[in-house]
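Novice: Okay, predicted coordinates and the sequence, questions at the end:
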Amino acid sequence: MATSAEDQQLRRRELASFLRSRRERISPEQMGVTVSGRRRTPGLRREEVAQLAGVGVTWYTWLEQGRDINVSDQVLAAIAGTLRLDPSERAHLYTLAGHPEPPLDRDCKALPNAIPVMLTQLEPIPAAVINARFDLLAYNRTYERMVGGLGHLPIEDRNWLLLVFTSPRWRAATLDWDDAAARLVARFRAGMAAHGTEASWKSLARRMRQESPDFERMWDQHEVRAPENFTKRYLHPEVGLLTLDYTQLWLGERSEIKLTTYTPVDEDTWAKVRLLQETADSEAEK
């Protein structure tokens, strides 16, 4: 029977092999890395992963070599985001590193049991739960039907900031896009004051600047805004214009997780969100 030390050594070697395999499948072009000269190996180089994830090159090299070093949840989250790991791969990474579960999963599991019930009972009002980094943690069927396609996205990509700036569907549906995008960037920058040392926040900001010139332009303006409730206009590809009161409800006195609701402001929008709910329910029954 293998000893505890032998188990740990095997796990470190498996972690090293896993990281190399995930790194080699991502092209530099996918990550906005400029390539010069001939590359002997496919995918990203170690130093490129380290830079994109915001960790030291030597430290990341040791991790890929299977050395016995400690790794934090924040660093694992940054590496998972950089390597574009799906939920299963992300969980595997944390297991190999000796961590019980990804932080985003813990966010979801930390939600009160009443939240899924509440989201369902709010139907047909679209509603979602997000954290301070704008990760979508939970949502009801009408919300998913309104924005479309969330169930097919990796957990790391279910993020308002990323979707607003990189999803053609989200951009086309948001009629007041310039104002909405600027508002979101200003709120993200304000949140960075409290979270700027966290690898997951730095990794998201770096990814956004690489993938969206619009985000980089707005980011460099250094605007900040506090959370606020307002009216949104949303153009759905099937039911048309939705006019919705956007409301934010925090889940606790010190919580950064909040329930967001989209309440129709007129009878026309009420009829349309009811149609979205009916369509979502019909698809769920198939």
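Specialist: It's in.
Novice: CA atoms for contacts and neighbours, from now on please.
Specialist: OK.
Novice: This structure: helices as residue ranges?
Specialist: Using DSSP state H, the helices of the chain run over 4-24, 46-53, 57-64, 73-82, 87-96, 103-109, 114-121, 141-147, 160-166, 168-173, 177-195, 199-211, 213-219, 267-285.
Novice: Switch those helices over to TSV; also include mean neighbour count and distance to N229.
Specialist: Below are the helices of the chain laid out as TSV (neighbours: other Cα atoms under 10 Å; distance: least, Cα to Cα, whole Å):
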stretch	mean neighbour count	distance to N229
helix 4-24	16	41
helix 46-53	19	34
helix 57-64	16	42
helix 73-82	22	30
helix 87-96	18	32
helix 103-109	14	24
helix 114-121	14	19
helix 141-147	21	18
helix 160-166	19	16
helix 168-173	17	19
helix 177-195	17	12
helix 199-211	19	24
helix 213-219	16	21
helix 267-285	15	18
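Novice: and R254, which of those is closest to it?
Specialist: Proximity of the helices of the chain to R254 was assessed by Cα to Cα; the nearest stretch is helix 177-195, lying at 13.3 Å.
Novice: So what touches the closest one?
Specialist: Residues outside helix 177-195 that contact it (Cα atoms under 8 Å, 6 or more residues apart in numbering) are 132-133, 161, 164-165, 171, 174, 201, 215, 218-219, 222-227.
Novice: Equivalent analysis for stretch 264-271, please.
Specialist: Stretch 264-271 is contacted by residues I125, L241, L242, T243, L244, D245, V273 when judged by Cα under 8 Å, 6+ apart.
Novice: Could you rerun that using 10 Å?
Specialist: Under the criterion Cα atoms under 10 Å, 6 or more residues apart in numbering, residues 124-126, 231-232, 239-246, 263, 272-273, 275-276 lie in contact with stretch 264-271.
Novice: and the comparison structure, right after this:
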Amino acid sequence: MVNTEYRLELADFLRKKRARLSPEEVGLPTGRRRRVAGLRREEVAELANMSTTWYTWLEQGREISHSLESLERLAVALRLDSSETGYLLKLSGHRPAEESEKSFLLDESVSLTLRQLQPYPAYVVATNWDVLAWNQAANCLLGPFEELECGERNLLWLAFTKDAYKTLFKEWERFARCTLNHYRADAHLSPGNPGLLQRLQERSPHFREWWPNHDVSKPANWRKEIRHPTLGDLSFDPCNLNLVDYPNASLVVLTPSDQSTSEALDVLPFLPASLR
């Protein structure tokens, strides 16, 4: 069974998504004046071919069973995209098989790969966005990771709590929103870093405001525009590579998107870390 925290998160997610849909969007007549925003519960239940009682219990966060098939019908009824559907399934306890637990003891071949990728900044990140390993270029650009506590060596935490990141990223609000939406799609129920969301709620007003919106997305083209304190404007296109032996982690390589950034990479690994 899914625990209480996840059931309540699922209930809130469903209510928000239902409120954002209009009858016209799903082919229903507008009818008489409505007392609620969006669709009614019985309309969602009808579209998903399920009982209104069962759907109501789901929105109330009750401890009920739900099949994968019924949740997939619900995703179609609520017009969820692939990232939002994955999030719905995770909250319901239907995690994809490839997200099974696995130790993050990375072997030497991963460290060697990171070193060989220099001068490109590269790091290994878990699905909960903990940074597991990095090369010197990544450490100078986004770190120093080695000076952070394990619970703080997390890209979501850094994006919302480090003032240096607000200066480092040229469009910080866009960067932070993309980070949050991508995190929710990737990692909300991933193992590790307990209490991260609670600590962020306490620490960051922006996080407190944006987290309840339930925005879920994986940006297709997420260029990182950086204003480095020494090197000036830098532009990177992230390349995410799956690690076959580590299904809960991926290798991220920041590739330069212009000539000036490419030239600056020769100097980057020898500079002080940005967060110092």
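Specialist: Cool, got the structure. This one's a predicted model, so the numbers in the text were calculated from it and none came from an experiment.
Novice: related to what we said a few turns ago, can you put the helices of structure 1 in a markdown table and add distance to R254 of structure 1?
Specialist: Shown next, in a markdown table, are the helices of structure 1 (distance: least, Cα to Cα, whole Å):
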| stretch | distance to R254 of structure 1 |
| --- | --- |
| helix 4-24 | 36 |
| helix 46-53 | 29 |
| helix 57-64 | 35 |
| helix 73-82 | 21 |
| helix 87-96 | 27 |
| helix 103-109 | 15 |
| helix 114-121 | 17 |
| helix 141-147 | 26 |
| helix 160-166 | 22 |
| helix 168-173 | 30 |
| helix 177-195 | 13 |
| helix 199-211 | 19 |
| helix 213-219 | 27 |
| helix 267-285 | 32 |
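Novice: Among these, which comes closest to W250 of structure 1?
Specialist: Shortest distance between W250 of structure 1 and these, using Cα to Cα, is found for helix 114-121: 11.9 Å.
Novice: which part of structure 2 lines up with that closest one?
Specialist: The aligned range for helix 114-121 of structure 1 in structure 2 is 109-116, by TM-score structural alignment.
Novice: do the same with stretch 232-245 of structure 1
Specialist: Aligning stretch 232-245 of structure 1 against structure 2 (TM-score structural alignment) gives residues 224-237.
Novice: Same question for stretch 132-139 of structure 1.
Specialist: Alignment note (TM-score structural alignment): stretch 132-139 of structure 1 is matched to residues 127-134 of structure 2.
Novice: start to end distance for that stretch?
Specialist: Counting by Cα to Cα, to the nearest Å, you get 16 Å between the two ends of stretch 127-134 of structure 2.
Novice: now it: how far from the chain's centre is it?
Specialist: Averaging C-alpha positions (Cα atoms, centre = their mean, to the nearest Å) puts stretch 127-134 of structure 2 12 Å from its chain's average.
Novice: Could you give me the buried positions within that stretch?
Specialist: T127, N128, W129, D130, V131, L132, A133, W134 (16 or more other Cα atoms under 10 Å).
Novice: Save those as a markdown table, and put in distance to R177 of structure 2 too.
Specialist: Below are the buried residues of stretch 127-134 of structure 2 laid out as a markdown table (distance: Cα to Cα, whole Å):
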| residue | distance to R177 of structure 2 |
| --- | --- |
| T127 | 17 |
| N128 | 16 |
| W129 | 15 |
| D130 | 18 |
| V131 | 19 |
| L132 | 23 |
| A133 | 24 |
| W134 | 24 |
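Novice: among those, which are in strands?
Specialist: Of the buried residues of stretch 127-134 of structure 2, the ones assigned to strands by DSSP state E are V131, L132, A133, W134.
Novice: what's next to the match of stretch 232-245 of structure 1, contact-wise?
Specialist: If you take Cα under 10 Å, 6+ apart as the criterion, stretch 224-237 of structure 2 is touched by 120-121, 141, 165, 167-172, 175, 221-223, 238, 253-262, 264-265, 267-268, 271-272, 274.
Novice: and that stretch, how far out from the chain's middle?
Specialist: With Cα atoms, centre = their mean, you get 23 Å for stretch 224-237 of structure 2.
Novice: Trace A176 of structure 2 over to structure 1, please.
Specialist: Match for A176 of structure 2 (TM-score structural alignment): A181.
Novice: Where in structure 1 does stretch 52-70 of structure 2 align, residue-wise?
Specialist: The aligned range for stretch 52-70 of structure 2 in structure 1 is empty, by TM-score structural alignment.
Novice: same check, this time on stretch 250-267 of structure 2
Specialist: Residues 258-275 of structure 1 are where stretch 250-267 of structure 2 lands, counting by TM-score structural alignment.
Novice: and the matching stretch, how far from the chain's centre?
Specialist: Relative to its parent chain, stretch 258-275 of structure 1 has a centroid offset of 25 Å by Cα atoms, centre = their mean.
Novice: if I look at P168 of structure 1, how far off is H195 of structure 1?
Specialist: 29 Å.
Novice: same deal with S282 of structure 1?
Specialist: Noted for S282 of structure 1: a distance of 41 Å to H195 of structure 1, by Cα to Cα.
Novice: cool, and S167 of structure 1?
Specialist: The value you get for S167 of structure 1 to H195 of structure 1, if Cα to Cα is used, is 25 Å.
Novice: Please apply the same query to Y94 of structure 1.
Specialist: Distance, Y94 of structure 1 to H195 of structure 1, by Cα to Cα: 22 Å.
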